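Trainee: Have a look at this fold, sequence not included:
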């Protein structure tokens, strides 16, 4: 490091400045270890929120009303650690107040629903769990930065996939699903679709990394190929198709940004592909399309579940039954659904119906507002010239919109919600080229 030294000068002559080299302070040998431990901790929490668990038996599946000691411990650790980080670095988090307001409002509505909830205690407990997730997402992203956070998320999902394959190989009674999907790998997850959603989350993390870099690498191809192979083994059709969509859109966005003949060829192929897909959808009967992707007209029994849930919603359309207060073990509401569908369903298998069931019309309006804010921020980012971050955010919203047609992943304390927080924070940090966004940890090289 250079220290300025003002030389002696004679009267009437300007002062000259010379520098003297001094030894820079030696970096602490524990700094690298601490950073690695923190990144490992963040990766473990990401895997936890993706649904990964070490189960002792194949029947370790908990209803919303159940209490998970591990979840309680992690929630307490995240609340305590997140609060300490916020207090110690309060000034760094001031710029995140505005983009986090929609999620704070969501928490307020969840907590308020305890006043009309069928299980106030469970509603409050699950709201606290959601608070811990949002605090974790905020603190870890601001301290690590968006690109590094997503790299950790990708590695966590790949590690969870590898461990899931080992689980299926070493403990097949636990690592494989049950019933008609007994040959589907579920690994560390409660069932095959949960495993598929975790792999889809890995594909979204990979997509962010590719778009941030602006080019494809051989390692990216190997990673997506691995995720697709495992998705086939999990037999999670929806997540497989969405992963293919995420991969395709990512490649197209990269290609359109290269310019020249590549951009023209990509645009032509995109147009031809869109027209062809539209013709197929209109020309091929619905039953044939469902058979092609391995589905039946009832969407694997989901239509009966949707009918039963709609009947329950009709009884409390405005406020719902309270956040996380419907799927409670032994409740009369749950038993009526089970009697109707003739199997022990554990969710509405639709994020939209799940929100209406728990928070009624109020919750539905909140979700639409959150989605609208995200889309507006993405449009603003595109207007400011950051097309790749806008494309990734819209890809995330589109993926969630499709996924929630058949799975309940809206307003849940899970990885997709953390991704949503991630997208809003990054979009809020977008500014014109050469200007500081003012959001700590979200500046510097990134998506353009």
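Mentor: Cool, the structure landed. Everything numeric here is computed off the predicted structure, so don't read it as measured data.
Trainee: use CA for all of it now, contacts and neighbours both
Mentor: OK.
Trainee: can you tell me how far the closest residue in space to residue 42 that isn't next to it in sequence sits from residue 2?
Mentor: With C-alpha to C-alpha, 6 or more residues apart in numbering as the criterion, residue 42 has its nearest non-adjacent residue at 7.1 Å, and that residue is residue 140. Look at residue 140 and residue 2: by C-alpha to C-alpha, to the nearest Å, they are 34 Å apart.
Trainee: also this one, for the comparison:
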């Protein structure tokens, strides 16, 4: 509540009005359970759950129709998320595989719609709790495959990075819940043991990059919980400290970059077990660059490249020792967009990135809670991963869910709404 126009009644009492706000509509338990199931079937793509995915998509469409007065305004406010999917759907007109392009375009459209529905129906804490439960269930499902974590575990051969980053987000959400004093005690106690378990599983995946993200995430959450939130009691101290930190970081970066024969980047990659080619990704990026020059404006269309009869795609498979017809990725979300949807789609993708990061950071500045801090940290991790992975180009996956939800959480059920003014009396005590 924000007090306005106080009136001094006597030496110890002040009469005034306060602005009353309501935050966070509560969704029923059954709805949270359905959202948890949805997050789980998109967290871990098990065999035989496709019918469940279709049924849940129908559920989201039904909820949209039933509560259109609540959901449609959030959709309109989230318009940047839908431009790229719409353009991608229209690419069936120039894609060499129109039926595949239509299917991929529909999935691209449904991906932000499901997140908007969840954001319109569940508040921030409830949605993150559901996603955390999905990560917990995935962790339990992964136990029988513990001997194959370094190959991908439950996600299959060659998917160790995906498994590691999924365990990373499960760990960060569990840590956020364990540190959140506003969460139910039984939920905090349930989440606590999963923090070290998920970290160990991530370590066993032998993904050095995700381990760096894990350290940064843990330090960030602990710093917010025990340091940053406390600084809010001193006016303008947070802003001053943040500006000073950014200034120091930029100064250090300028000094290091201006040093002759700087090998720090190669040294850092060496510590992570990488090299200047990023495990061979640079060769694939060169192929993507050449292809993007051939179709610069609108690209080849959705599903227009990774096909069995596309020579360039099969050449990449052969050079990467992959079976003929394998559908790879460019391991870079930017090149995925450039190749498939050209500069037009690229501009729309940059709009999505900028809009999501801006709204997530703005939400955190306005209310630096544990929930908003978790969304900010995960958004930074996801954005960083776009340079070496194609997760944000995908549909119905955990990274897209988190990245989009961080931007729209305060547009729906988590929105801070003005209810009116109420009279209050403030009494001073010695």
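Mentor: Sure, I can see it. None of the values given here were measured: they were computed from a predicted structure.
Trainee: Mind checking the TM-score on these two?
Mentor: After superposition, the two chains reach a TM-score of 0.74 (TM-score structural alignment, normalised by the length of the second structure), with 374 aligned residues with a C-alpha RMSD of 3.8 Å.
Trainee: Now check the residue nearest to residue 42 of the first structure against the second structure: what is it aligned to?
Mentor: In the second structure, the residue matched to residue 140 of the first structure (TM-score structural alignment) is residue 118.
Trainee: Is that match in a helix, a strand, or coil?
Mentor: helix (DSSP: H, G, I helix; E, B strand; the rest coil).
Trainee: Correct me if wrong: it contacts residue 35.
Mentor: Yes. Under the criterion of C-alpha atoms under 8 Å, residue 118 of the second structure makes contact with residue 35 at 7.5 Å.
Trainee: Settle it for me: which of those two has more neighbours?
Mentor: Taking other C-alpha atoms under 10 Å, residue 118 of the second structure and residue 35 do not tie; residue 118 has more neighbours (27 against 21).
Trainee: joint contacts of residue 118 and residue 35 of the second structure?
Mentor: residue 127 (C-alpha atoms under 8 Å, 6 or more residues apart in numbering).
Trainee: residue contacts, the residue in the first structure that residue 228 of the second structure lines up against?
Mentor: By TM-score structural alignment, residue 228 of the second structure lines up with residue 256 in the first structure. Contacts for residue 256 of the first structure (C-alpha under 8 Å, 6+ apart) come out as 262-264, 266-267.
Trainee: how about 10 Å then?
Mentor: The contact partners of residue 256 of the first structure, taken as C-alpha atoms under 10 Å, 6 or more residues apart in numbering, are 262-267.
Trainee: For PyMOL, write the select line for the buried members of the residues you listed.
Mentor: Buried residues within the contacts of residue 256 of the first structure, by 16 or more other C-alpha atoms under 10 Å, are selected in PyMOL with:
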select buried, resi 263+266
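Trainee: Just the contacts of residue 256 of the first structure: which are in helices?
Mentor: 262-267 (DSSP state H).
Trainee: could you dump the residues you listed to TSV with distance to residue 92 of the first structure?
Mentor: Shown next, in TSV, are those (distance: C-alpha to C-alpha, whole Å):
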residue	distance to residue 92 of the first structure
262	42
263	40
264	43
265	45
266	42
267	42
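Trainee: Which of these sits closest to residue 223 of the first structure?
Mentor: Taking C-alpha to C-alpha as the measure, residue 223 of the first structure lies nearest residue 266 of those, at 23.1 Å.
Trainee: State the distance from the closest one to residue 106 of the first structure.
Mentor: For residue 266 of the first structure, the distance to residue 106 of the first structure - C-alpha to C-alpha - is 40 Å.
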